[in-house]
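Trainee: Structure for this input, please:
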Amino acid sequence: MDNVNLNAFTENAARLGMRIQETFSEHTRDLSITRGGASIFDMPDDKVKNIGKQLDSNSDREKLDAMKRLIALISKGRNVSNYFPQVVKNVASQNLEIRKLVYIYLLRYAEHEPDLALLSINTFQKDLADSSPLIRAMALRVLSGIKVPMICGLVVLAIKKCAADFSPYVRKAAALAIPKAFQLDAGQQPALISVITTLLRDRSPLSIGSAVVAFESVCPTRLDLLHLQYRRLCKILIDVDEWGQVYLLNLLLRYARTMLPKPTVLQQGESTEEEIDADLQLLLVSSEPLVQSKNPAVVLAVVRVFYYAGPPSSTSKVVNPLLRIMHISREVERVVLAYLLIITRAQPQLFSMQYQRFLVRTDDPSQAKRDKIKVMLNLCDVDNHQALLREFIDCADDVDDTVVGDAVHAVGRCAASHSVMHGMSPIRRILSSTKQMSDIVVSNAVLVLKALIQNQLLVDSSAPVSSQSPLSIIFHLARRVDDIKHPQARACVLWLVGQYSAAPGASTVIEGVADWAPDVLRKISKSFNTEGSLVKLQALTLAAKLFLLCPTDQRLGLLCGYVLSLGRYDLNYDVRDRTRMLNALLVGISPTMNGREMEEQSSVILRREQVIKVLFDGKAGIIEENEETFGLHHIPIGSLSLVTGKATLGDSVLPEWLEGGIDPLLRQSEEDVLPVALPPQAISSASSTAAKTLGSAGVTPIVLTPTGSSTPVREAKESHRDLEKFYASGSDKKSSDSESSPEEESEDNLEEGDSAHDSEESQDDTADDESSEEQEHEVTDGSSTKVQQ
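Mentor: Next comes the predicted model:
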């Protein structure tokens, strides 16, 4: 017996060992395929030739390996459409992994082989009724991805079927298939809109985001479809998937600005009061928790809602979330800075205390540096302008010329806005940059200097001539005019020299003219033919201004006449027109300036004071804001154009606010109508048992209430002092009873019969109780006698 058990145990152990070995070999083979993913991409040509044989094989492992190699070849850009017939045969494979790869292949090449793709449609339609929701969703995804217009009707029917599926995952796939069907045939829009309306009423938040994507693709202007769903969509906003929240927030923002009244701010003395619609408040309250999302796109969508739909006080809630996500990655930082350029320009007080978060780092990308400079410039105020000015000056030493140019402009705007011209430290720093930097940087520095000097001289026209005065800076630029090569910068220097070259009352070589001004004109006259048109125009204006200051000086007159004669025969039309205009202005001062006699002039002749008024006065010193430099402020936040700086196709347009909004009753659904609570009814103990027995039959018990006094009045007992009065009262009652009506007598008889019946039953019950007690007594007596025996 022991030998038999030992043999059986040995056989079972051998079988178990073989089973374990086979299972281990199967797993290791799959592991080798998984780890050898790199070999799939670097396969030799002989393995490519074996793909067809593997697809026709009966082994699922071979088919799976072949499909992996086909997908790898597709990812490398190889054309593998010649395997289409063999792949289609495996569309009904029982292996889920093979079927997934087959579906990917069909999505790639179904458009190139529409006839062969139609062969697999029956399989997809069968899969729409599969028990697995994953298979149903995949079948609809592939069926809608086959870009064959002749099957658009079948696709729409499949979408309608899956939109009513009990699985939310399948309904989500149906929503994502709607835009594909709309691209195949735009005539299916009415049918697709009805499906979208059904999906928007879905209770599961899993499919709401995809339904919103379908809505934006098929009917983005049909906001009336959202009336009954608006409040419910706001309430389930927090449960929608992350990317669905982005699309849903943008849709609700468009609905709010189109259908809801704009929030207003009322000024009541020193305090302000905000009026906001209840439905708009619901949107803001529902979206506020989403600022804690890990997805930066969701946070930016919430910021867009609060900025464009909320009252001004609600924008402060997005400050910390924006600063939190700004340092997630460089890509996110780039987008957040684009948002901040708009927000800080409109409400700089929100971030004025956080300016240190925008300081430029050396490892920042060039565009990020430029955006940070612009943001800090928007935040510049009385409290932080000194620190920001030092930061801008440090940024002027950057290796990137574009960053330096923006920094120089920022220095000029900061200095001009907050009156930091005293000390001229920004000016000295900008002047030092002209020695070794590029022409673009020098041009920006000269432009800023021009504006700063204009503003300072307009404020204080009697500025002393010192090493830091504006006139000394102009003298410094005039001496180095040969070192400045950029045409726009040279033109700015010539304009400054001509505008501020007057020196009344000073001991100069030429009376009324600064000593360095004629020398600048002499240098420019030598290179007049090689200068740009901007420099030539300013050179002609400089010559006219110097001649107006001292028309009696012969040398200055000859130099100015020479420059005007060069402009008279220049190739540029603008230069020749400027020359003719200046000759017409100067004809009253020097009749021979333009080479004609006074008698030949038929135009109006101006006096010297009038010409000085024309050429010198009316030059306001301002710094013009360049949209290209300081951002595209007309583009709303949330658009790609704001980030790229160029207009892109497909950017959403933010609608304007409606005057008073639509009737809020249109948004009232059945869920918003609360059931009316019924008043509580008094329940008596007598009717409670009747209600239990009659409740199943649906009969309502009747409770009788007295119509007279609320409390029953008992008759007073008569007091009898002797027997004669007692018997007398009894005879009176009998006589009164005999005089009662027959109906009362019948009622009394019935009551007496009931009471008699009740008394008989009570007597029977009493007799039964007495007999049972006697029997128990006899039993106890019998048992006691047995115990005694």
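
Trainee: use CA for all of it now, contacts and neighbours both
Mentor: OK.

Trainee: where do the strands sit along the chain?
Mentor: 264-268, 271-275, 502-503, 512-513 (DSSP state E).

Trainee: Show me what the second one is packed up against.
Mentor: For strand 271-275, the helices and strands in contact under the criterion 3 or more C-alpha pairs under 8 Å, 6 or more residues apart in numbering; DSSP states H and E are strand 264-268.

Trainee: for the strand it packs on, the distance to its chain's centre please.
Mentor: 28 Å (C-alpha atoms, centre = their mean, to the nearest Å).

Trainee: which residues touch it?
Mentor: Residues from elsewhere that reach strand 264-268 (C-alpha atoms under 8 Å, 6 or more residues apart in numbering): 272-276, 311.

Trainee: For PyMOL, what selects the buried ones among the residues you listed?
Mentor: Entered in PyMOL, the line below selects the buried ones among the contacts of strand 264-268, by 16 or more other C-alpha atoms under 10 Å:
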select buried, resi 276+311
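
Trainee: Let me know the closest of the contacts of strand 264-268 to residue 337.
Mentor: Using C-alpha to C-alpha, the shortest approach to residue 337 within these belongs to residue 311, at 22.3 Å.

Trainee: Could you verify my assumption that that closest one touches residue 273?
Mentor: No: between residue 311 and residue 273 there is no contact under C-alpha atoms under 8 Å: 10.4 Å.

Trainee: ok, back up a step: looking at the contacts of strand 264-268, which is nearest residue 205?
Mentor: Nearest to residue 205 among the contacts of strand 264-268, counting by C-alpha to C-alpha, is residue 276 at 27.6 Å.

Trainee: For residue 312, see how far away the closest one is.
Mentor: Applying C-alpha to C-alpha, to the nearest Å, the value for residue 276 to residue 312 is 11 Å.

Trainee: Check residue 4 too.
Mentor: Where residue 312 is concerned, residue 4 sits at a distance of 91 Å (C-alpha to C-alpha).

Trainee: Number of residues surrounding residue 784?
Mentor: 11 (other C-alpha atoms under 10 Å).

Trainee: Tell me the helices and strands packed up against the longest helix anywhere in the chain.
Mentor: Determined from DSSP state H, the single longest helix within the chain is helix 742-788. On a contact count with 3+ C-alpha pairs under 8 Å, 6+ apart, helix 742-788 meets no helix or strand.

Trainee: cutoff 10 Å now
Mentor: If you count contacts as 3 or more C-alpha pairs under 10 Å, 6 or more residues apart in numbering; DSSP states H and E, helix 742-788 packs onto helix 723-738.

Trainee: right, and the pair among the contacts of strand 264-268 with maximum separation?
Mentor: Pairwise distances across the contacts of strand 264-268 (C-alpha to C-alpha) peak at 13.1 Å, for the pair 272 and 276.

Trainee: With neighbour numbers in mind, choose between residue 4 and residue 312.
Mentor: residue 312 (15 against 9).

Trainee: My read is that the more buried one contacts residue 347, right?
Mentor: Yes: using C-alpha atoms under 10 Å as the test, residue 312 is close enough to residue 347 to be in contact (8.8 Å).

Trainee: Also this sequence, please, to line up against the first:
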Amino acid sequence: MPYLGGEETVRELRRALSNPNVQSDPLRYRNTILKVIRTMSQGVDVSGLFSEMVKACATVDVVQKKLVYVFLCSYATLNPELSLLVINTLRKDCQDPNPMVRSLALRNMTNLRLPSLVEYVEQPLTAGLRDRAACVRRVAVLGWAKLHNLQPSSEIDAAVVNELYSLLRDPDPVVMVNCLRALEEILKEEGGIAINKPITHHLLNRLKECDIWGQSEVLRVLQRYRPQSEDELFDILSLLDSFLVSPHPPVMAATLSLFLSISSNLPAISLAALERVSGPLLAACGSGSREMRFAAVCHIQVSATNLNIRFTSHPRSFFSSKVKLKKLLG
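Mentor: All right, here's what the predicted structure looks like:
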């Protein structure tokens, strides 16, 4: 349902954005742009202000740039021709000395999601992969995944894929994890990223540097790897040992899945791993999150079904004051 008085509001905003007195006052100009965003969030169609907002993105004010980019990314598909002007501004911002501005420009360049502008985006993204600032590299890596998602039928240049593989050794852990995600997306039809022994051990050795979701992502991807010898298997299990009792349930669950995956031929090790995590799993059954409780119970169900682990001494763990979960008493 359109917002009442929307047309008159848009006319007032256009007059304000075009007013030289407003444009000459940075604070008033920014507040006017903020009103445009607020009006847009109320359901008013403000796409008619696209030309005025394109002019407003030519500023050194980072906050104003962020506001304008929110607007432009929302309405770019309705104004593909004018969006070319936006690309020119974004490409210029990609060379700004401020890394925050460079990363912001790259992110919004890929958020425009216009296939006709792909040719203008590729060069800044390639340069972004070699940027000295980690925040820019993080955005550039994911930008290639977005670009592939925009045109899944077109192949990403092999040189870009090789560069993404090399960035798995980037000193910034977020760049490393983003490379994993991007390569998984780009190489989806080929089965995802190729996991070999050097990559596996490199990722495991840097696992502690990653945040919770980064650790979960790395552990999930490594489930495709199979150790080449028993010695290597035990080396990997040793590296994973501390994560098996992680205080963070997603990491603990991902580690358990990897443990069970690579030690499937050694039931004694699988059983020992499940016994070690039984305490954290039972604790997760009392979590305040409904989704967490359900995931914990599902893991316990797999344990009880496949490896005959009994939980008969913990009946209270499978009930919640808010949600009655599955009763697993063996």
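
Trainee: ok so, going back, closest to residue 303 of the first structure out of the contacts of strand 264-268 of the first structure?
Mentor: Nearest to residue 303 of the first structure among the contacts of strand 264-268 of the first structure, counting by C-alpha to C-alpha, is residue 311 at 12.5 Å.

Trainee: Tell me how far residue 144 of the second structure lies from residue 137 of the second structure.
Mentor: Distance of residue 144 of the second structure to residue 137 of the second structure, computed by C-alpha to C-alpha: 11 Å.

Trainee: which neighbours do those two share?
Mentor: 125-126, 129, 179 (C-alpha atoms under 10 Å, 6 or more residues apart in numbering).

Trainee: Who wins on neighbours among those residues?
Mentor: residue 179 leads these on contacts (other C-alpha under 10 Å) with 29 neighbours.

Trainee: That residue matches what in the first structure?
Mentor: Alignment note (TM-score structural alignment): residue 179 of the second structure maps to residue 211 of the first structure.

Trainee: Distance of the closest residue to its match other than its chain neighbours relative to residue 156 of the first structure?
Mentor: Excluding its sequence neighbours, the residue lying closest to residue 211 of the first structure (C-alpha to C-alpha, 6 or more residues apart in numbering) is residue 175, at 5.1 Å. Per C-alpha to C-alpha, residue 175 of the first structure is found 11 Å from residue 156 of the first structure.

Trainee: Ok, residue 499 of the first structure next?
Mentor: 75 Å.

Trainee: try residue 60 of the first structure
Mentor: Counting by C-alpha to C-alpha, the gap from residue 60 of the first structure to residue 156 of the first structure is 33 Å.

Trainee: higher neighbour count, these two?
Mentor: Legend: neighbour count by other C-alpha under 10 Å for residue 60 of the first structure and residue 156, higher for residue 156 (21 against 17).

Trainee: and that one, what pairs with it in the second structure?
Mentor: Residue 156 of the first structure maps onto residue 122 in the second structure, by TM-score structural alignment.

Trainee: residue closest to the middle of the first structure?
Mentor: Nearest to the mean C-alpha position of the first structure, by C-alpha atoms, centre = their mean, lies residue 301 at 2.0 Å.

Trainee: Aligned against the second structure, show me the partner of that residue.
Mentor: When the second structure is aligned by TM-score structural alignment, residue 301 of the first structure is paired with residue 254.

Trainee: repeat for residue 243 of the first structure
Mentor: Matched to the second structure by TM-score structural alignment, residue 243 of the first structure sits across from residue 213.

Trainee: where do the helices sit along the stretch 201-330 of the second structure?
Mentor: 212-221, 230-240, 249-262, 267-284, 290-306 (DSSP state H, counting those that start in this stretch).

Trainee: Same list, these, but as CSV with distance to residue 74 of the second structure please.
Mentor: Shown next, in CSV, are the helices of the stretch 201-330 of the second structure (distance: least, C-alpha to C-alpha, whole Å):
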stretch, distance to residue 74 of the second structure
helix 212-221, 28
helix 230-240, 43
helix 249-262, 33
helix 267-284, 40
helix 290-306, 32
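
Trainee: Return the most buried member of those helices.
Mentor: helix 249-262 (a mean of 22; mean count of other C-alpha atoms under 10 Å).

Trainee: superposed on the first structure, where does that one end up, distance-wise?
Mentor: Its matched residues in the first structure lie on average 2.4 Å from helix 249-262 of the second structure after superposition (mean C-alpha distance after the TM-score superposition for the first structure).

Trainee: and that helix, what does it pack onto?
Mentor: By 3+ C-alpha pairs under 10 Å, 6+ apart, helix 249-262 of the second structure packs against helix 212-221, helix 230-240, helix 267-284, helix 290-306.

Trainee: between the longest one and helix 249-262, how many degrees?
Mentor: Relative orientation of helix 267-284 of the second structure versus helix 249-262 (axes from the mean of the first three to the mean of the last three C-alpha atoms, to 10 degrees): 160 degrees.

Trainee: follow-up on the earlier one: I'd say the residue nearest to the centre of the first structure and residue 244 touch.
Mentor: No: assessed by C-alpha under 10 Å, residue 301 of the first structure is found out of contact with residue 244, at 11.1 Å.

Trainee: Residue 55 of the first structure matches what in the second structure?
Mentor: Checking TM-score structural alignment: residue 55 of the first structure goes with residue 17.

Trainee: And residue 198 of the first structure, by the same measure?
Mentor: If you follow residue 198 of the first structure across to the second structure using TM-score structural alignment, you land on residue 166.

Trainee: ok, so of the contacts of strand 264-268 of the first structure, who is nearest residue 757 of the first structure?
Mentor: For the contacts of strand 264-268 of the first structure, the nearest to residue 757 of the first structure is residue 276 (77.4 Å; C-alpha to C-alpha).

Trainee: Do I have it right that the closest one meets residue 313?
Mentor: No: look at residue 276 of the first structure against residue 313 with C-alpha under 10 Å: they stay out of range, at 11.7 Å.

Trainee: Who are the contact partners of residue 325 of the second structure?
Mentor: So residue 325 of the second structure contacts 285, 290, 293-294, 297-298, 317-319 (C-alpha under 10 Å, 6+ apart).

Trainee: again, only this time at 6 Å
Mentor: Contact analysis of residue 325 of the second structure by C-alpha atoms under 6 Å, 6 or more residues apart in numbering lists residue 319.

Trainee: For residue 56 of the second structure, see how far away it is.
Mentor: 54 Å.

Trainee: got it, and residue 237 of the second structure?
Mentor: Distance of residue 237 of the second structure to residue 56 of the second structure, given as C-alpha to C-alpha: 55 Å.

Trainee: And residue 33 of the second structure? What does it align with in the first structure?
Mentor: Per TM-score structural alignment, residue 33 of the second structure is aligned with residue 67.
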